[in-house]
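Student: Following is a predicted model, sequence given first.
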Amino acid sequence: MVVVQAQTAPYRVADLTPEAKGEFVAIEESARAALQEVRGVLGVLREDGAQAQTAPQPTLADLPALPGAARSAGMDLAWHLGPAPDDCPPGTGLVLHRVVRESLANASRHSPGAAVRVDLVRVHPADGPAGALLTVATSPSSTAGSTERGGGQGIPGMRTRVEAVGGTLTAGPTAEGGFAVTASVPLADRPRLGE
């Protein structure tokens, strides 16, 4: 979020001096360098077979903390979470949390000033088990955002995570000129190999 805030601040703050704009560029570059260093360290740890991560992972219960950070970054955010399903597997909750977080970061980077709406509802399809439907949609933005690709996996990474828990993810422009990410996931654990 530091990189995104530094990128979008010049669009949100009127009458910036060239020196102030330069400071935002320096903040962005420093934050990117720090992220690259952390990614490098994590890559080394993964290659050397380091211990599995033991820190608590976010779940659906942690989603309500995300709007505050996004709004403090200047995002116009509407937030609708249906009742959190009690039967949501931890891995599915983690995936939904990461899709929301990545989608908000992408909206801030690529569509600064756009209104963003997050909806998470429980669905009951007639031909299958209960599931959750997540939509993160942006309105058209009047301000050009960053066209630079970040160092992360973005939409392909979100799709891989959602598919790993048996769901589907679509992402693309909307008819109104905005952008939407929609994830549909089952609320039942996938069977493990051998079961």
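Tutor: Structure received. Everything quoted here is computed from the prediction, not taken from an experiment. Residues are numbered from 1 along each chain as shown.

Student: make it CA atoms for all contacts and neighbour counts henceforth
Tutor: OK.

Student: Let's check: the centremost residue of the protein is which one?
Tutor: Centroid-nearest residue in the chain, with C-alpha atoms, centre = their mean: Glu102, separated by 1.6 Å.

Student: which residues of the chain fall in helices?
Tutor: With helices called from DSSP state H, the chain shows them at 2-12, 18-47, 66-72, 90-110, 154-164.

Student: With adjacent residues omitted, what lies nearest to the residue nearest to the centre of the chain?
Tutor: Gly154 (7.0 Å; C-alpha to C-alpha, 6 or more residues apart in numbering).

Student: With Val116 instead?
Tutor: Distances taken as C-alpha to C-alpha, 6+ apart put Thr138 closest to Val116, at 4.4 Å, once the chain neighbours are dropped.

Student: Please list the outside residues in contact with stretch 144-162.
Tutor: Contacts with stretch 144-162, where a contact means C-alpha atoms under 8 Å, 6 or more residues apart in numbering, come from 7-8, 36, 92, 95-96, 98-99, 102, 106, 109-112, 168-171, 183-185.

Student: Tell me how far it lies from the chain's centre.
Tutor: Centroid separation for stretch 144-162 versus its chain: 9 Å, with C-alpha atoms, centre = their mean, to the nearest Å.

Student: ditto for stretch 156-163
Tutor: How far stretch 156-163 lies from its chain's middle: 11 Å, per C-alpha atoms, centre = their mean.

Student: quick one: buried residues of that stretch?
Tutor: Neighbour-count burial for stretch 156-163, with 16 or more other C-alpha atoms under 10 Å as criterion, is recorded at 158-163.

Student: Closest one of these to Ala26?
Tutor: Minimum distance to Ala26 across the buried residues of stretch 156-163 is 29.1 Å, recorded for Met158 (C-alpha to C-alpha).

Student: Please report how far the closest one lies from Lys21.
Tutor: From Met158 over to Lys21 the distance is 32 Å, taken as C-alpha to C-alpha, to the nearest Å.

Student: tally of neighbours for the closest residue to Leu60 other than its chain neighbours?
Tutor: Of all residues not flanking Leu60 in the chain, Gly93 sits nearest, at 4.9 Å (C-alpha to C-alpha, 6+ apart). By other C-alpha atoms under 10 Å, 24 other residues sit near Gly93.

Student: re earlier: and the helices of the chain: which comes nearest Ala55?
Tutor: It's helix 90-110; of these, that one is closest to Ala55 (C-alpha to C-alpha) at 12.8 Å.

Student: and the closest one, what does it pack onto?
Tutor: Here helix 90-110 touches helix 2-12, strand 115-123, strand 131-138, helix 154-164, strand 179-186, going by 3 or more C-alpha pairs under 8 Å, 6 or more residues apart in numbering; DSSP states H and E.

Student: here's the one I want to compare it with:
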Amino acid sequence: MVGRIWERWRGNAARVDAGFLLPFALLSAFQTSDLTRNLPVPGYAALTIGLLLPMVWRRRWPVPTFGIVALVSLVQWCFHVTLLPANVAVLIGLYTVTAYTTPWWGLSALGVAQLGALMEVIQVWAGGWKDIENPWLFFAVIIFGVWILGLHIRTRREYLRSVEDRAERLERERENELRMARAGERSRIARELHDVVAHNVSVIVVQADGASYALDTDPVRARQALTAISETGRTALGEMRRLLGVLRADDDVSVYTPQPGLAQLGDLVDQVRHAGLPVDVQASGDPPSLAEGRQLTIYRVVQEALTNTLKHGGPEATARVRLGYGPDEVRVEIRDDGRGAAASDDGRGHGLPGMRERVGVYGGEVRAGPRVGGGFEVVARIPVREGAAMSGEGAR
């Protein structure tokens, strides 16, 4: 309860400033008559109110309130009225202008306050301040100290504001990075879906065609083809569920199976062989330790190339897969002896552009096209680590 009242009271700047000035108002009310012998009580009250009342709105209008206080002090000086307790408003106004406005306004307020102190010292030089050798220096030090305090507070406030602005900017940048990461993840999922659907549907189509031809002449082979279709369909559904599940925020990520890599290349080749495409695989060199992203890229390159052979190579096509593991790069070559340039192309495929995009992410290169003498080849070179230099053989 007390905390809420305090927060509500602090929320009103004018109310806070009025409470801050209340002790000075009480001190002025109980001032002795020695300071008012040259001024009637109504005049004394008018000067006190004219000096203290504008300070209630000092933070809302710092320059106008300081101007009013300076004008009232000038009137006080013209009537030869000595310093009053309410003259502390000059120091409060100087601090407010320095802390809440521009440096030029702060310097102007400092000059006005110092000029007013010098005028006061000149007026009372003969009759007062006998205990102080240099009264102007006394005033000047106090005024300068108040100006330094206001300057410090303004500098600190600007620093805190810059820290808050930086925090807000970093928060916005973090949100933008998150949005970009989500967009990139959705693009990756789209590429994954294309690879999964294109490969598995191609296998299913080839197996279905083979089963239809062998249904009457070779029932055993037709049954094997149907079994392969069933297994391929289940595999495709499982991968599609895994990929689409990433888009669901209420699913547990831990239930997703790992991304395929080099260890799953054997299963991929076996699946393609069961689909009717003879594939010969050879590897040279020692497989380096590759990140999962690079392993997935190699897997998808082989998958896409073999899928294209299944779709466009023809019934008698065969394929060769060569993996060359080097200290700086992995070279992947997939060649077939199918139709090559004679194969039909509807122009709607995204496999080769997606392949180049995948490999390009890691600074690699892809060369794909018909072979001289027939067939098709895909050659990809993937750096083993960041910054590995690529030679110019595959650059096109």
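Tutor: Good, I have the coordinates. Since this is a predicted model, take the numbers as computed values, not measurements.

Student: what TM-score do we get after superposing?
Tutor: Once superposed, the chains reach a TM-score of 0.68 (TM-score structural alignment, normalised by the length of the first structure), with 167 aligned residues with a C-alpha RMSD of 3.7 Å.

Student: one step back: make a markdown table out of the helices and strands packed on helix 90-110 of the first structure and add distance to Ala144 of the first structure.
Tutor: A markdown table is the format used below for those (distance: least, C-alpha to C-alpha, whole Å):
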| stretch | distance to Ala144 of the first structure |
| --- | --- |
| helix 2-12 | 9 |
| strand 115-123 | 14 |
| strand 131-138 | 14 |
| helix 154-164 | 19 |
| strand 179-186 | 14 |
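
Student: neighbours around the alignment partner in the first structure of Val203 of the second structure, how many?
Tutor: Superposed on the first structure with TM-score structural alignment, Val203 of the second structure falls opposite Gln5. Neighbour count of Gln5 of the first structure, defined by other C-alpha under 10 Å: 21.

Student: And for Ala105 of the first structure?
Tutor: Neighbours around Ala105 of the first structure, by other C-alpha under 10 Å: 18.

Student: list the contacts for it?
Tutor: By C-alpha under 8 Å, 6+ apart, the contact set of Ala105 of the first structure is 1, 4.

Student: ok, now how distant is the aligned partner of it in the second structure from Tyr159 of the second structure?
Tutor: In the second structure, the residue paired with Ala105 of the first structure is Thr307, using TM-score structural alignment. For Thr307 of the second structure, the distance to Tyr159 of the second structure (C-alpha to C-alpha) stands at 61 Å.

Student: need the buried residues of stretch 156-163 of the first structure in a markdown table with distance to Leu77 of the first structure, can you?
Tutor: What follows is these, written out as a markdown table (distance: C-alpha to C-alpha, whole Å):
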| residue | distance to Leu77 of the first structure |
| --- | --- |
| Met158 | 21 |
| Arg159 | 23 |
| Thr160 | 26 |
| Arg161 | 24 |
| Val162 | 23 |
| Glu163 | 27 |
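
Student: quick one on the thing from earlier: spatially nearest residue to the match of Val203 of the second structure (excluding sequence neighbours)?
Tutor: For Gln5 of the first structure, ignoring the flanking residues on the chain, the nearest one in space by C-alpha to C-alpha, 6+ apart is Ala73 at 6.0 Å.

Student: What lines up with that neighbour in the second structure?
Tutor: Ala73 of the first structure maps onto Ala275 in the second structure, by TM-score structural alignment.

Student: Just confirm its match contacts Ala228, I think it does.
Tutor: Yes. With contact defined as C-alpha atoms under 8 Å, Ala275 of the second structure reaches Ala228; the gap is 7.4 Å.

Student: Among these two, which residue is more densely surrounded?
Tutor: Ranked by neighbour count (other C-alpha under 10 Å), Ala275 of the second structure and Ala228 place Ala275 first, with 24 against 19.

Student: residues in contact with that one?
Tutor: So Ala275 of the second structure contacts 203-204, 206-207, 225, 228 (C-alpha under 8 Å, 6+ apart).

Student: got the end-to-end distance for stretch 130-149 of the first structure?
Tutor: Using C-alpha to C-alpha, the end-to-end distance of stretch 130-149 of the first structure comes out at 35 Å.

Student: Could you check how many residues crowd around Arg234 of the second structure?
Tutor: Neighbours of Arg234 of the second structure (other C-alpha under 10 Å): 13.

Student: what's the answer for Tyr325 of the second structure, then?
Tutor: Using other C-alpha under 10 Å, the number of residues around Tyr325 of the second structure comes to 18.

Student: Pull the contacting residues for it.
Tutor: Applying C-alpha under 8 Å, 6+ apart, the residues contacting Tyr325 of the second structure are 283-288, 331.

Student: Only the buried subset of the residues you listed, as a ChimeraX command please.
Tutor: Here is the ChimeraX command that selects only those of those that count as buried (16+ other C-alpha under 10 Å):
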select :331
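
Student: Go through the contacts of Tyr325 of the second structure and name the one nearest Ile153 of the second structure.
Tutor: Ranked by distance to Ile153 of the second structure (C-alpha to C-alpha), the contacts of Tyr325 of the second structure are led by Pro288 at 60.0 Å.

Student: separation between the alignment partner in the first structure of that closest one and Val4 of the first structure?
Tutor: Using TM-score structural alignment as the criterion, Pro288 of the second structure maps onto Asp86 of the first structure. Separation of Asp86 of the first structure from Val4 of the first structure (C-alpha to C-alpha): 33 Å.

Student: now swap in Gln51 of the first structure and tell me
Tutor: Where Val4 of the first structure is concerned, Gln51 of the first structure sits at a distance of 31 Å (C-alpha to C-alpha).

Student: Looking at the two, which one has more neighbours?
Tutor: Higher neighbour count among Gln51 of the first structure and Val4: Val4, with 19 against 8, using other C-alpha under 10 Å.

Student: pretty sure the more buried one is touching Ser108, no?
Tutor: Yes. When contacts are counted by C-alpha under 8 Å, Val4 of the first structure is listed as touching Ser108 (6.5 Å).

Student: can I assume Pro62 of the second structure is in contact with Val97?
Tutor: Yes. Taking C-alpha under 8 Å as the definition, Pro62 of the second structure is a contact partner of Val97 at 5.3 Å.

Student: Alright, calling it a day.
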